[in-house]
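**Student:** got a sequence here, can you model it:
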Amino acid sequence: MNEPTAPEPQSSAKVIALVDDDRNILTTVSIALQAEGFTTRLYTDGETALKALLENPPDLAIFDIKMPRMDGLELLQRLRDRSALPVIFLTSKDGEPDEALGLALGADDYIAKPFSQKLLTARIKAILRRSDVSRALPGEASDEKMPEPVRRGRLEMDPARHRVTWDGKAVSLTVTEFLILEALATRPGVVKSRNQLMDAAYSDDIFVDDRTIDSHIKRLRRKFREVDSQFSGIETLYGAGYSFGEG
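**Tutor:** Sure thing, here's the model as predicted:
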């Protein structure tokens, strides 16, 4: 079951990749998403999924954590080395350590099993809206005013296209990383606490350890230093939080 189960997308249909070794869950979720206007691609193991996600990226991916050969955490870690694709984790009820690690590795959201199809669809649409992967989600209008670009020194952020550059060089960020950076860059020099950054990056019903923000900041710094080894734009005020200094 490693092939798309619906036709490839028309002009507005968004593609959702589902990765789970439970074929019943794959089928049930796929049918529900197709009813909402999405196209789905189904994969039963992480190794096959990783190759497909990199070669032909969907608009969003949903990973189960507990899988043979390559679990969801390893799949995410290897994907994040090369892609900022939005990712939702499916976790068990007692999977809090996995949830925290998944968010720290760059997941954009998680949903605990068992879950309602309505909740999953709402989370997918929220992430697509946040990342602006889609100007018009299934059944929704597309005439909303697009946000203005943010320019701070050598940094330029385009929320409408989810693009970030530093000195004109592209920096690939996940949705969560983008929102954290945007919260800092819109008010340069102002120290934002971890709680404030969590509020900017996550919806109200997601609870993460504040150290998860530290992990995201480390990933942001690493990504910017890949294009500028002297990057020092994100500053730490120990005990208080972080600020953007344009440096």
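**Student:** only C-alpha atoms from now on, for both contacts and neighbour counts.
**Tutor:** Will do.
**Student:** and the longest helix for the chain?
**Tutor:** Counting by DSSP state H, the longest helix found in the chain is helix 211-227.
**Student:** please give me the structure for this one as well, since I'd like to look at both together:
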Amino acid sequence: MSAAERQTILIVDDEPEVRTLLRTGLEGEGFSVLEASDGSQALTLIERVPISLVTLDLKLGGEDGLKVARELRVVKNVPIIMITGKSDAIDRVVGLELGADDYIPKPFLMREVIARVRAVLRRYEAGNAPASGATSEDEECYGFDGWKVDLLRREVRDPSGELRDLTTAEFNLLALLVQRAGRVLSRDEIMDLLKGHDWTPMDRSIDALVARLRKKLEPDSERPTLVKTVRGVGYVFAGSAKKL
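**Tutor:** As a prediction, this is how the structure comes out:
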């Protein structure tokens, strides 16, 4: 892999030993690596350097990792893998609900980090790619109930025109739903369409992802009118979605 082709990973962690461990493992797999010990350094780097993915410690000394994640996404819609301490008592589903694209608990195995980094990058790249057989022009934007989804810019605007902050996984889910509005999708179909994730039969990540998306789209997420559950089958986008 040439230097121009190498993807850059930003490691944000206040522990030098953790940064060194991650750097060594990621560079050994051909990634370019940058380090930041706090949110301020991370913001400076992401503004100056093209970053492919961020690994972010949930607790950066006295900083809130979730606040840092939101600040990073204001600058760039970059995939984020949250790294959490064992004492945080946070399971996989809750970790995803916090807004990360994935999460890894400490202590971690480097091979698991590499696998998850590659999976998130594949999922992000798949979401950026135009649908098979479609041109970028005719698949650029969709609208529903005053909302606008720009697939090329990966932007979502609410009826007032305000940009809404969606994670990579949330945006990818919304994109596939609006493109298939009115069609009931099973959880297995959604998993296949999102790609790039190691799903298991007991995986509740799709349900958690739908719940997160509803909170950002629905006036009342407990009584959804856009992303509806079809009992025993899966989900359907019930909004009046159309190409713009």
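**Student:** please state their TM-score.
**Tutor:** Scored against TM-score structural alignment, normalised by the length of the second structure, the superposed chains reach a TM-score of 0.68; 215 aligned residues with a C-alpha RMSD of 3.9 Å.
**Student:** returning to that earlier point: quick check: buried residues in the longest helix of the first structure?
**Tutor:** 212-214, 216-217, 219-221, 223-224, 227 (16 or more other C-alpha atoms under 10 Å).
**Student:** do you have the helices of the second structure handy? List them.
**Tutor:** 16-28, 39-48, 65-75, 92-97, 110-128, 168-179, 187-194, 205-217.
**Student:** deepest-packed of those helices, please.
**Tutor:** Stretch with highest mean neighbour count among the helices of the second structure: helix 168-179 (a mean of 21; mean count of other C-alpha atoms under 10 Å).
**Student:** can you list the residues that contact that helix?
**Tutor:** 77-79, 101, 123-124, 127, 142, 149, 151, 154, 190, 193-194, 209-210, 212-213, 236-237, 241-242 (C-alpha atoms under 8 Å, 6 or more residues apart in numbering).
**Student:** which ones are touching whichever residue in the second structure pairs up with residue 76 of the first structure?
**Tutor:** Under the alignment by TM-score structural alignment, residue 76 of the first structure pairs with residue 69 in the second structure. Residues near residue 69 of the second structure by C-alpha under 8 Å, 6+ apart: 56, 80.
**Student:** ok, now residue 217 of the first structure?
**Tutor:** 177, 234.
**Student:** distance of it relative to residue 149 of the first structure?
**Tutor:** Noted for residue 217 of the first structure: a distance of 21 Å to residue 149 of the first structure, by C-alpha to C-alpha, to the nearest Å.
**Student:** circling back: please name whichever of the helices of the second structure is nearest to residue 10 of the second structure.
**Tutor:** helix 39-48 (7.7 Å; C-alpha to C-alpha).
**Student:** could you give the angle of that closest one to helix 65-75?
**Tutor:** Angle, helix 39-48 of the second structure to helix 65-75, by axes from the mean of the first three to the mean of the last three C-alpha atoms, to 10 degrees: 20 degrees.
**Student:** so what secondary structure elements neighbour helix 39-48 of the second structure?
**Tutor:** In this structure, helix 39-48 of the second structure packs against strand 8-12, helix 65-75, with contacts taken as 3 or more C-alpha pairs under 8 Å, 6 or more residues apart in numbering; DSSP states H and E.
**Student:** and those as a markdown table, adding distance to residue 179 of the second structure?
**Tutor:** As requested, these are exported to a markdown table (distance: least, C-alpha to C-alpha, whole Å):
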| stretch | distance to residue 179 of the second structure |
| --- | --- |
| strand 8-12 | 31 |
| helix 65-75 | 25 |
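**Student:** picking that back up, now the helices of the second structure as JSON lines including distance to residue 7 of the second structure?
**Tutor:** Shown next, in JSON lines, are those (distance: least, C-alpha to C-alpha, whole Å):
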{"stretch": "helix 16-28", "distance to residue 7 of the second structure": "10"}
{"stretch": "helix 39-48", "distance to residue 7 of the second structure": "13"}
{"stretch": "helix 65-75", "distance to residue 7 of the second structure": "18"}
{"stretch": "helix 92-97", "distance to residue 7 of the second structure": "23"}
{"stretch": "helix 110-128", "distance to residue 7 of the second structure": "9"}
{"stretch": "helix 168-179", "distance to residue 7 of the second structure": "17"}
{"stretch": "helix 187-194", "distance to residue 7 of the second structure": "21"}
{"stretch": "helix 205-217", "distance to residue 7 of the second structure": "26"}
